[in-house]
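Colleague: 3D model of this:
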Amino acid sequence: MRILFLGDVVGRPGRECVLSRLPGLVSDWSLDLVVVNAENAAGGFGITEAIYEDLLEAGADAITLGNHAFDQREALVFIERAPALVRPLNYPRGTPGRGAALVEAKNGARVLVMNVMGRIFMDPLDDPFAGLDSALDGAVLGEMVDAVVVDVHAETTSEKQAIGHYCDGRASLVVGTHTHVPTADHRILPHGTAYLTDAGMCGCYDGVIGMDKEEPIRRFTRKVASGRFEPVSGPGTLSGVAVETCDRTGLAQKVGPVRLGGGLEDARPAFWES
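Modeller: As a prediction, the model looks like this:
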């Protein structure tokens, strides 16, 4: 199975680069599954139903969230009728939506997509490790499902790496989101799980984690907020990770970074390029 995961979509530049490029990638790379983190898609904060529908139309099969999941108040309502929208599974009991979704890939495969939020320098949610155990025990890779994708929305590399190793052999891909900067540690862990600490963002890199640089600089230098954070305008880079899995076991066989357009050097999965 060919899986493409795209990092945090930030504002209009992020939406435009995903919506313009993704349909072609689905065709050119014969993608079976596309997962997109879109928790910053609506002006940098949250997601709307219209954006959710646009991403699905462009080729996404599942959309994950994070700490900004409900910044757009409409998400509290429409998430219940959005089966492919996945918020962190370790939110407290009673939170709207779902933390794991069983989706059908483009090739008909059964894929469990999960979203979990870290607790270091983040909101103190429920234990992510216990939540992962509960979800993974109910969907054994290679038996009950054909692939498992885990989006770890967390601040620290240590927590992301710990979750990666904790899921090794039980997931096809564990990938970090939230910090908006792509890391270079893509690899297949000892028991067959593809791993990347952070997929980076789909957005404009000529700013501070996708936001216009002036306000963050003022806050760092003066310690006083003087305005709202606004997504920086400019060409967006599509950032993520490509994974190819074994049809029998669901474990990873190949993994590589994806960076297209905008201000970063291009990176394409050589194993899919003709």
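Colleague: From here on, just use CA atoms for contacts and neighbour counts.
Modeller: Noted.
Colleague: Is residue 273 part of a helix or strand, or is it coil?
Modeller: Taking DSSP: H, G, I helix; E, B strand; the rest coil as the rule, one finds residue 273 in the coil state.
Colleague: Now do it against residue 239, distance only.
Modeller: 17 Å (Cα to Cα, to the nearest Å).
Colleague: quick one, which of those two is more surrounded?
Modeller: Relative neighbour count places residue 239 above the other of residue 273 and residue 239, with 31 against 8, counting by other Cα atoms under 10 Å.
Colleague: got a list of what that one touches?
Modeller: By Cα atoms under 8 Å, 6 or more residues apart in numbering, the contact list for residue 239 reads 6, 7, 182, 199, 200, 201, 202, 257, 258, 259, 260.
Colleague: Dump those residues into JSON lines; add distance to residue 138 and secondary structure as well.
Modeller: Formatted as JSON lines, those follow (distance: Cα to Cα, whole Å; DSSP: H, G, I helix; E, B strand; the rest coil):
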{"residue": "6", "distance to residue 138": "26", "secondary structure": "strand"}
{"residue": "7", "distance to residue 138": "26", "secondary structure": "coil"}
{"residue": "182", "distance to residue 138": "31", "secondary structure": "coil"}
{"residue": "199", "distance to residue 138": "27", "secondary structure": "coil"}
{"residue": "200", "distance to residue 138": "30", "secondary structure": "coil"}
{"residue": "201", "distance to residue 138": "31", "secondary structure": "strand"}
{"residue": "202", "distance to residue 138": "32", "secondary structure": "strand"}
{"residue": "257", "distance to residue 138": "30", "secondary structure": "strand"}
{"residue": "258", "distance to residue 138": "31", "secondary structure": "strand"}
{"residue": "259", "distance to residue 138": "34", "secondary structure": "strand"}
{"residue": "260", "distance to residue 138": "36", "secondary structure": "strand"}
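Colleague: Before we compare anything, build this one as well:
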Amino acid sequence: MRVIFIGDVMGEAGMRAISTYLPALKNKFHPQVTIVNGENAAQGRGIRAKQFKEILKAGADVITLGNHAWDKSEVNTLLQQNDNLLRPANYPGANTPGKGLVIKQINDQKLAVLNLQGRALMNPIDDPFTKADELLAQIPSDTKVFVDFHAETTSEKGALAHYLDGRVDAVIGTHTHVQTNDARILPQGTAFLSDVGMTGSYDGILGVKVANSIQRFLTQQPAHYEIDDQGRLQINYCILDFAKTNHIQIGQINPDQPLDI
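Modeller: Model (predicted):
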């Protein structure tokens, strides 16, 4: 089974990059399942119905979220009506809208997509380690398992990956918007990448306008971040092959690394 995972879609630039490059990537790699993190798709904070539909139209099968999951009020309805839109499973509360796990049937195989969120340097949330244990107990043993771990620190991402090594097929980090160079297969066979990177402006800083970020560092005063929707485009992704031996390949498309078909 081949899976392509696209990193955090950031604002209108991210939406343009998805529409421009995702169909070409699918044509090149022929994945059975395409997963996109869309938690920054609507003006950099959350997702609306418009972005949800456009990402699906571009070729996504499952859309994951993160710490901005609740920033747009209409997400509650979207989560309740669509099982291919996931929010982190470890949000507290029995009545929290939506879910953090979906199992997709692909021909004679099954893929579980699990969305979790970290706690280090982030808002309080339930323990992702014990939540993973709880949900894995509900997944049939013949199912491949992909985890989008939306977290701030590489140490927490690495700890969860090693904790789940051999029990899931991939733990891929999101949230920090810069693709890391540590793609590997852990000792018990789990594919791991600290962060897959972002999709959006190549000329901004983590997707926001450069001047806003510089001003904040110069003055140490609060600055309103503006999403850079006019910059050149980038898309960051990884390709995962789940078989007897798992494999991971990272990739980028940007002005310095153009699309190669």
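Colleague: returning to what we had before: could you dump the contacts of residue 239 of structure 1 to JSON lines with neighbour count?
Modeller: Below are the contacts of residue 239 of structure 1 laid out as JSON lines (neighbours: other Cα atoms under 10 Å):
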{"residue": "6", "neighbour count": "28"}
{"residue": "7", "neighbour count": "32"}
{"residue": "182", "neighbour count": "22"}
{"residue": "199", "neighbour count": "31"}
{"residue": "200", "neighbour count": "29"}
{"residue": "201", "neighbour count": "30"}
{"residue": "202", "neighbour count": "36"}
{"residue": "257", "neighbour count": "26"}
{"residue": "258", "neighbour count": "23"}
{"residue": "259", "neighbour count": "23"}
{"residue": "260", "neighbour count": "19"}
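Colleague: Tell me the one among those nearest to residue 112 of structure 1.
Modeller: For these, the minimum distance to residue 112 of structure 1 (Cα to Cα) is 16.4 Å, reached by residue 6.
Colleague: any idea how far residue 108 of structure 1 is from the nearest residue to that closest one once chain neighbours are set aside?
Modeller: Leaving aside its chain neighbours, residue 6 of structure 1 sits nearest to residue 240 (4.1 Å; criterion: Cα to Cα, 6 or more residues apart in numbering). Using Cα to Cα, one obtains 23 Å as the distance from residue 240 of structure 1 to residue 108 of structure 1.
Colleague: higher neighbour count, the two?
Modeller: When residue 240 of structure 1 and residue 108 are compared for neighbours, residue 240 comes out ahead with 30 against 11, by other Cα under 10 Å.
Colleague: Structure 2: which residue goes with that one?
Modeller: Under the alignment by TM-score structural alignment, residue 240 of structure 1 pairs with residue 237 in structure 2.
Colleague: So its match lies in a helix, does it not?
Modeller: No - inclusion of residue 237 of structure 2 in a helix is not indicated when three-state DSSP is applied; the result is strand.
Colleague: quick one: contacts for it?
Modeller: Contacts of residue 237 of structure 2 by Cα under 8 Å, 6+ apart are 4, 5, 6, 7, 196, 197, 250, 251, 252.
Colleague: Swap in 6 Å and give it another go.
Modeller: If a contact means Cα atoms under 6 Å, 6 or more residues apart in numbering, then residue 237 of structure 2 has 5, 6, 7, 196, 251 as its contacts.
Colleague: What is the nearest of those to residue 173 of structure 2?
Modeller: Within the set of the contacts of residue 237 of structure 2, residue 196 lies nearest residue 173 of structure 2; the separation is 6.2 Å, counting by Cα to Cα.
Colleague: I'd like to know how far that closest one sits from residue 141 of structure 2.
Modeller: When distances are taken as Cα to Cα, residue 196 of structure 2 and residue 141 of structure 2 turn out to be 27 Å apart.
Colleague: for residue 60 of structure 2, same thing?
Modeller: If you measure residue 60 of structure 2 against residue 141 of structure 2 using Cα to Cα, the figure is 25 Å.
Colleague: Report the buried residues of stretch 97-117 of structure 2.
Modeller: In terms of neighbour count (16 or more other Cα atoms under 10 Å), stretch 97-117 of structure 2 has its buried residues at 97-104, 110-117.
Colleague: Quick one: distance of it to the chain centre.
Modeller: 13 Å (Cα atoms, centre = their mean, to the nearest Å).
Colleague: before we move on, what about stretch 23-35 of structure 2?
Modeller: Mean-position distance between stretch 23-35 of structure 2 and its chain equals 16 Å (Cα atoms, centre = their mean).
Colleague: cool, and stretch 85-92 of structure 1?
Modeller: Its chain's average C-alpha position is 13 Å from that of stretch 85-92 of structure 1, according to Cα atoms, centre = their mean.
Colleague: what's the span of that stretch from first residue to last?
Modeller: Between the opening and closing residues of stretch 85-92 of structure 1 there is a gap of 17 Å (Cα to Cα).
Colleague: In JSON lines, list the contacts of residue 239 of structure 1 along with distance to residue 81 of structure 1.
Modeller: Listed next are those as JSON lines, based on distance: Cα to Cα, whole Å:
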{"residue": "6", "distance to residue 81 of structure 1": "23"}
{"residue": "7", "distance to residue 81 of structure 1": "23"}
{"residue": "182", "distance to residue 81 of structure 1": "32"}
{"residue": "199", "distance to residue 81 of structure 1": "27"}
{"residue": "200", "distance to residue 81 of structure 1": "28"}
{"residue": "201", "distance to residue 81 of structure 1": "26"}
{"residue": "202", "distance to residue 81 of structure 1": "25"}
{"residue": "257", "distance to residue 81 of structure 1": "32"}
{"residue": "258", "distance to residue 81 of structure 1": "31"}
{"residue": "259", "distance to residue 81 of structure 1": "32"}
{"residue": "260", "distance to residue 81 of structure 1": "32"}
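Colleague: part of a helix, is residue 129 of structure 2?
Modeller: Yes - for residue 129 of structure 2, which was evaluated using three-state DSSP, the result is membership in a helix.
Colleague: what residue of structure 1 matches up with it?
Modeller: Using TM-score structural alignment, residue 129 of structure 2 pairs with residue 129 in structure 1.
Colleague: So the spatially closest residue to that match that is not a sequence neighbour versus residue 4 of structure 1, what's the distance?
Modeller: The shortest distance from residue 129 of structure 1 to any residue that is not its chain neighbour, by Cα to Cα, 6+ apart, is 7.2 Å, and that residue is residue 163. Applying Cα to Cα, one obtains 20 Å for the distance of residue 163 of structure 1 from residue 4 of structure 1.
Colleague: ok, the contacts of residue 239 of structure 1 vs residue 30 of structure 1, which is closest?
Modeller: Closest to residue 30 of structure 1, out of all of the contacts of residue 239 of structure 1 and judged by Cα to Cα, is residue 258, at 15.1 Å.
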